[in-house]
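[1] What follows is a predicted protein model with its sequence.
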Amino acid sequence: MNPDVLKFSPGSYLAPGVDWLNANFHPLFSAITRLIEAVLGTIEAALLFAPAAVVIVLVALVAGWLAGWRLALVAAASLGFCYLSGLWLASMQTLALVTVSVTLSVAIAFPLGILASRYKALEVSLRPVLDIMQTVPPWVYLIPAVMIFSLGRVPAIIATIVYGVPPMLRLTTLAFKQVPRDLLELGQAIGAPPRAILVKIEIPAATPTLLVGLNQCILLSLAMVVLAGLVGAGGLGAEVTRGLTRMEMGLGLRAGLAIVAVAILLDRVSKGALQGRTTRAVSPA
């Protein structure tokens, strides 16, 4: 028997499908590219419109309003490090990239997680898909994304979304399945509609686990930043790549620490915002 018959090459089956998508859905992909680029450009322009010192003060004030002065100090220190390290522009590009990626990931994972917690068949059908999404090396997602959307920030966002959705979806499903039954029965007993039960009972009860899912989504999205630098996404990932290719340890270390600073900023601010909103939602009128 010819040993070549036993060989299996997924690319020989997937590449024609990608070519077909490019040939038949190019206008759709172009529209998606323009939309994402427009959103990214708007966020970057807003972050870079004012001087760095003004942005740092504004972000610190918002963080303080959301969760107190300690979070304000953390936000100011995180952005201050990005500025003092000479990577302000790259940090703002990464902040915009991760903000869009995490927002889209949560927008996809949160409703699917709620549905999966309610319908066992959907949860079972999603489980193998999520397993594959989490076990395939993340840089593999960049290959079809680049083939469809070319080089730039759009394939980086698409790959980041694919990598960030599974943990948020899994933990959302777990969070809503762990809501105590007596709370749900109480809401039904007083005649509350399903929307009120979801907003006033389920989401507040599930918030601690949801915050863990959001934290994992942010961290995994930032883990893709370095890989995104390989496809021309810019930002701190490009600086890390530049430090690696030029063997500049100082640049690579500064860019890596700036990524950590952005991660701390996004994690603390998002957590403070969600906890504050949940508190207001459950507080008596």
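    Received it, and whenever you're ready, just let me know what you need. Residues are numbered from 1 along each chain as shown.
[2] contacts and neighbour counts: CA atoms only from here.
    Will do.
[3] Check which residues of whichever helix or strand residue 259 is part of are buried.
    Following DSSP states H and E, one finds residue 259 within helix 249-282. Neighbour counts over helix 249-282 (16 or more other C-alpha atoms under 10 Å) mark 251-252, 254-275, 278 as buried.
[4] second one coming, line it up with the first:
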Amino acid sequence: MEKIVDIGKYVEQLVNWLTDNLAFLFDIIKNVGNGAIEGFESVLLFLPFYIVIALLVVLAFFKVGKGGALFTAIGLILIYLMGFWVETMQTLALIIVSTIIALVQAIPLGIWAAKKPLVNKIVKPILDLMQTMPAFVYLIPAVLFFSIGKLPGAFATVIFAMPPAVRLTALGIQQVPQDVVEAARAFGATNRQILQKVELPLATNTILAGVNQTIMMALSMVVIAGMIAAGGLGEKVLEGINNLDIGLGFESGLAVVILAIILDRITQALGQKK
């Protein structure tokens, strides 16, 4: 069937224009982003594996409990014994940087959307597009802007992982009881003070639920990011698929699952803290 409306052509023209005219900006972002990811990797790999395991086990013990700490210890030791420790730390570094970038943008945007109904109406369909567009599509402009490597993986991950944080931040602010806000305003609090001292503390649990979902969405991009040489467990999973190596595919996939459960339990516990 012949095309009547060629939206893709205009999107391609826009991406090509950005690539041609803002190459210097993308180079700066690439250098800074790669530096941040590699910096986290260096720290995680510089520390002996048993120190990293001990730190995460202690964190899980205080935030989740004995069961969470035991699972964290067994899971991370199993990852080390399977030979995926370096790849797991690379994946963890990518997730940390991607999550930080996503939250730095998502939380202020969520607050703005909660305060301004017009902004909320504009943002909602954009978030729907970001969540429902096949994640592979984001790799195309990412590679054009930043070439292959770690940063394009982080770029695609940020786009895919941002929406839950924006939605839940806006929801948390909107659910703050209006009588509490009016009481604070009656005592002479400014809008900034109300946001900082009333709305954000009361919305913390919901916002942290958004952080949890953002981390989980970032983890779901691990394998896809591996397609553009982002490294980590994603490349091992793809290597197993390409070579029809069932053992390698299962073990690397299991490492992703273990890391996901550990991060999920810890961030859920943070969100449930009263």
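    Great, that's in hand. Just so we're clear, the structure is a prediction, and the values are computed from it rather than from any experiment.
[5] Give me the TM-score for these two chains.
    Comparison of the two superposed chains (TM-score structural alignment, normalised by the length of the second structure) gives a TM-score of 0.91, and 274 aligned residues with a C-alpha RMSD of 2.0 Å.
[6] what lines up against residue 11 of the first structure once you look at the second structure?
    Matched across to the second structure, residue 11 of the first structure falls on residue 8, judged by TM-score structural alignment.
[7] what number of residues lie near residue 3 of the second structure?
    A count of neighbours around residue 3 of the second structure, defined by other C-alpha atoms under 10 Å, yields 6.
[8] just the strands in the stretch 51-200 of the second structure please.
    In order along the chain, the stretch 51-200 of the second structure carries no strands (DSSP state E, counting those that start in this stretch).
[9] got a list of what residue 184 of the first structure touches?
    Counting by C-alpha atoms under 8 Å, 6 or more residues apart in numbering, residue 184 of the first structure touches 197, 201-202.
[10] try it again with 6 Å
    Shown in contact with residue 184 of the first structure (C-alpha atoms under 6 Å, 6 or more residues apart in numbering): no residues.
[11] Look up the closest residue to the spatially most central residue of the second structure, ignoring the ones flanking it.
    Taking C-alpha atoms, centre = their mean, the centroid of the second structure lies closest to residue 99, which sits 3.5 Å from it. Distance criterion C-alpha to C-alpha, 6 or more residues apart in numbering; nearest residue to residue 99 of the second structure, sequence neighbours excluded, is residue 215 at 6.2 Å.
[12] State the number of residues packed around the aligned residue in the first structure for that neighbour.
    The alignment partner of residue 215 of the second structure in the first structure, by TM-score structural alignment, is residue 218. A total of 26 residues lie near residue 218 of the first structure under the criterion other C-alpha under 10 Å.
[13] so which strand or helix has residue 218 of the first structure?
    helix 203-228.
[14] Check the mean deviation of that helix from the second structure.
    Using mean C-alpha distance after the TM-score superposition for the first structure, helix 203-228 of the first structure ends up 1.6 Å from its aligned counterpart in the second structure, as a mean over the superposed pairs.
[15] Okay, buried residues for that helix please.
    203-207, 209-228.
[16] can you check stretch 45-52 of the first structure too?
    Using 16+ other C-alpha under 10 Å as the test for burial, stretch 45-52 of the first structure gives 47, 52.
[17] Report the distance from stretch 136-156 of the first structure to the chain centre.
    16 Å (C-alpha atoms, centre = their mean, to the nearest Å).
[18] ugh, wrong one, stretch 119-134 of the first structure
    For stretch 119-134 of the first structure - counting by C-alpha atoms, centre = their mean - the centre lies 19 Å from the chain centre.
[19] Report the aligned residue range of the second structure for it.
    Aligned using TM-score structural alignment, stretch 119-134 of the first structure spans residues 116-131 in the second structure.
[20] Contacts for that stretch next, please.
    Stretch 116-131 of the second structure has contacts (C-alpha under 6 Å, 6+ apart) with 113, 160, 163.
[21] Show me which of those residues are buried.
    Buried by 16+ other C-alpha under 10 Å: 113, 160, 163, out of these.
[22] ok now do the first one, which residues does it touch?
    Right, residue 113 of the second structure. When contacts are counted by C-alpha under 6 Å, 6+ apart, residue 113 of the second structure is found next to 119-120.
[23] counterpart of residue 232 of the first structure in the second structure?
    In the second structure, residue 232 of the first structure lands on residue 229 (TM-score structural alignment).
[24] Kindly tell me how buried its match is, as a neighbour count.
    When neighbours are counted by other C-alpha under 10 Å, residue 229 of the second structure comes out with 17.
[25] got a list of what it touches?
    Residues in contact with residue 229 of the second structure, defined by C-alpha under 6 Å, 6+ apart, are residue 149.
[26] again, 7 Å this time
    148-150 (C-alpha atoms under 7 Å, 6 or more residues apart in numbering).
[27] Give the helix, strand or coil label for it.
    Residue 229 of the second structure falls in the coil class when you classify it by DSSP: H, G, I helix; E, B strand; the rest coil.
[28] Against residue 139 of the second structure, how distant is it?
    11 Å (C-alpha to C-alpha, to the nearest Å).
[29] go on, residue 240 of the second structure?
    Residue 240 of the second structure is 21 Å from residue 139 of the second structure, by C-alpha to C-alpha.
[30] Check residue 57 of the second structure too.
    To residue 139 of the second structure, residue 57 of the second structure is 35 Å away according to C-alpha to C-alpha.
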